[in-house]
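> Just to be clear, the model below is a prediction. Sequence and coordinates:
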Amino acid sequence: MQASTPIPSATGRPALPVDVVMRREPITGPMARWQSWRWVLADVLPAGEPFEVPVSAPQSVAAAPQEVQPLPGAAVVDGASYWLFTGLHITLFRDDAEGLFLNLESPSPCCWVFWRADDERLLDGEPMAVPQIATLSYHDAGRWLDAQEKVEQVPASPEVVAWLSAFVAEHHHLEPKRRRRPESFKPLTDRFGQPVRISTEKR
C-alpha cells in the first residue's frame, strides 16, 4: 500500500479497505460460571489500496465471516477461534481532522472498531461479534464509548499510519495561539468592580 492519500474531491472522501479479525476465546476463573466465551478484537489489516468513496455512499457492511488461523506473530489463546470479516473500510473526514491528529500524536496510533453481538449470526447457538465500523478518529471512539457501545482498539500498522499522516499533514492546521495581554494592561478596579482613578498630582 502506498503512503499517499487520494486528494478528496467535492463528491468523495479518502477510504481504505480493511479486514477485521475477531477472536472468540474461552473464559476461565470465576466468571466462567456465568459466561463461557467472550469476543475480543484481534487485528485490523489493510486489504487493498486507498480509494475515494462517494459522499453519498452508505456505511460499509461486514461480509459473512470465515474462520482463519492466527496470524503470524499474533497472540495465541488456547481454545480460541479467529474470525475474519471483510468488506469494511476506514473513511477519513476533513471536518474530523482534529480527531485524526490526536490519534496520530498519541504514543501508539491505533485503529478502533465498534462491534455488536448479532443475533442473526450464531456460533454454537450464541450471537457472533460483528464489527460495525472501523475508524482512526479519536473523537469517533470517544462518542461510541460515551454511548456505552462495545469499542476496542489495536495498534495501527505502519502502512495505515503513513496513510493517516499524509491526510493529517494536508488537512489539519493548528490554530495560532492568541497573544496574552500583559497583566499591566488590565484596568484597575476597586472591590466593588468600579474603575479606579489614579492621580499623579502632588498634594
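Nice, I can see it.
> all contacts plus neighbour counts: C-alpha atoms, from now on.
OK.
> which helices and strands sit right next to the top helix by length along the chain?
Under DSSP state H, the helix in the chain containing the largest number of residues is helix 158-171. On a contact count with 3 or more Cα pairs under 8 Å, 6 or more residues apart in numbering; DSSP states H and E, helix 158-171 meets helix 97-104.
> Quickly note the distance from the closest residue to Val160 other than its chain neighbours to Pro70.
Spatially, and ignoring its direct neighbours in sequence, Val160 is nearest to Pro46 (7.3 Å; Cα to Cα, 6 or more residues apart in numbering). Per Cα to Cα, to the nearest Å, Pro46 is found 16 Å from Pro70.
> and if you look at Glu175?
44 Å.
> Name the residue in those two with the higher neighbour count.
Pro70 (17 against 6; other Cα atoms under 10 Å).
> Just confirm that one contacts Leu84, I think it does.
No: Pro70 lies out of contact with Leu84 (Cα atoms under 8 Å); the separation is 10.2 Å.
> list the contacts for the closest residue to Ser157 other than its chain neighbours?
Nearest non-adjacent residue to Ser157, counting by Cα to Cα, 6+ apart: Leu45, 7.6 Å away. Residues counted as contacts of Leu45 (Cα atoms under 8 Å, 6 or more residues apart in numbering) are 18-20, 157.
> Comparison target below:
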Amino acid sequence: MPLGVVVRRTPGVTRWAQWAWKAVAVLPAAAQAEWRVLRHEGDAIEYHAATPLLELHGAETDAYLHGLAARIPAIYVILRQSESSDGPPLDVLLVTASPYEAQDYADSGEEIIEKVPMPEAVVAWVQGFVDTHHIEEEFKKRRRDRTRTDKVEHSVGDPRVRKTADVYQAPQVRKERLN
C-alpha cells in the first residue's frame, strides 16, 4: 500500500539548527509526490515528502500484532539526512508497521525514526493481513541436555607442554636465580 509521508518543518530552537523536521502523518493510498507543500502556517510548513510502499511480510506477523496491540497503533517512518546539498533535506527510506524493524534502524543512530499514528484504513488492512497469514507458534521450553560436564576437562593448558601439576598455578621462581 502506498503511504504518503507528511513532514513538518518548524524553526529550530537552538542556534545550531535552523530548522526542526518531524514526520507527523501518513496518507493511505496517496499519489506520488516529492516535497509538495501541503500547508503553510506561519513559520511551520507541512510537506508531502514522498510516497513509499508499506510492505507486509508473512514472517513478521508477530511484530504487526505487537504494533496493533499498542494503545495507539503506529506506522514508523525512517528518515535519513540527505547527502545532496541542493535537494530535499531528508530522504524517506522506509515506512513500516513493524516496531521490531524500526528498532533495528534505531540501532545504527544514523536514521531518524518517527512514530506516526496509524490511520484506521491502514489498521484494518494490517489486521486483515495478520488474520490471514498469522500462525500461532506453540511455546516449547528447552530441556537441559544430560551430558556430564564434570568428568572431562577440555582445552585446559597447552597439550604440547607436559605437566602433571595444576596448569593454572603461578610459575615457581628457581632458588638458583636468587643466589
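It's in. Note that the coordinates shown come from a computational prediction; the quantities given were computed from them, not determined experimentally.
> where's whichever residue in structure 1 pairs up with Ala17 of structure 2 relative to Tyr82 of structure 1, distance?
Using TM-score structural alignment, the partner of Ala17 of structure 2 in structure 1 is Gln35. Separation of Gln35 of structure 1 from Tyr82 of structure 1 (Cα to Cα) stands at 19 Å.
> More neighbours: the two, which one.
Each of Gln35 of structure 1 and Tyr82 has its neighbours counted (other Cα under 10 Å); Tyr82 has more, 22 against 11.
> I figured that one hits Val20, correct?
No: using Cα under 8 Å as the test, Tyr82 of structure 1 is too far from Val20 to be in contact (10.2 Å).
> Can you report how many residues neighbour Ala23 of structure 2?
24.
> Likewise for Phe114 of structure 1?
Per other Cα under 10 Å, the neighbour tally for Phe114 of structure 1 reads 20.
> which residue lines up with it in structure 2?
In structure 2, Phe114 of structure 1 lands on Ile78 (TM-score structural alignment).
> nearest residue to its match other than its sequence neighbours?
That would be Ile113: by Cα to Cα, 6+ apart, it lies 4.7 Å from Ile78 of structure 2.
> And what about the counterpart of the one you found in structure 1, helix, strand or coil?
Superposed on structure 1 with TM-score structural alignment, Ile113 of structure 2 falls opposite Val151. Following DSSP: H, G, I helix; E, B strand; the rest coil, we place Val151 of structure 1 in the strand state.
> quick one: contacts for Val151 of structure 1?
By Cα under 8 Å, 6+ apart, the neighbours of Val151 of structure 1 are 112-115, 141, 144-145.
> got it, and Ser36 of structure 1?
Per Cα under 8 Å, 6+ apart, neighbours of Ser36 of structure 1: 26-28.
> Serialize these to CSV and add fields for distance to Leu104 of structure 1.
Compiled in CSV, those are given as follows (distance: Cα to Cα, whole Å):
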residue, distance to Leu104 of structure 1
Pro26, 34
Ile27, 34
Thr28, 36
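> from those, which ones fall inside helices?
Counting by DSSP H, those place none of their members in helices.
> from those, which would you call buried?
26-27 (16 or more other Cα atoms under 10 Å).
> wait, which of the contacts of Ser36 of structure 1 is closest to Leu122 of structure 1?
Nearest to Leu122 of structure 1 among the contacts of Ser36 of structure 1: Pro26, at 16.2 Å, using Cα to Cα.
> If we ignore the residues flanking it in sequence, what's nearest that closest one?
Trp37 (4.5 Å).
> I'd like to know how many residues surround the one you found.
If we define neighbours as other Cα under 10 Å, then Trp37 of structure 1 has 14 of them.
> Would you mind listing the residues in contact with it?
Trp37 of structure 1 neighbours (Cα under 8 Å, 6+ apart): 24-27.
> Sticking with Ile75 of structure 2, tell me its helix or strand.
Following DSSP states H and E, one finds Ile75 of structure 2 within strand 74-81.
> how close does the counterpart of Ala124 of structure 2 in structure 1 get to Ala169 of structure 1?
Applying TM-score structural alignment, one finds that Ala124 of structure 2 aligns to Ala162 in structure 1. Distance from Ala162 of structure 1 to Ala169 of structure 1, counting by Cα to Cα: 11 Å.
> still on that earlier bit, so what's the gap between the longest helix of structure 1 and the chain middle?
14 Å (Cα atoms, centre = their mean, to the nearest Å).
> Comparing it with structure 2, how large is the average distance?
Helix 158-171 of structure 1 differs from its equivalent in structure 2 by a mean of 0.7 Å after superposition (mean Cα distance after the TM-score superposition for structure 1).
> got the buried residues for that helix?
Across helix 158-171 of structure 1, burial judged by 16+ other Cα under 10 Å covers 160-165, 167-168, 171.
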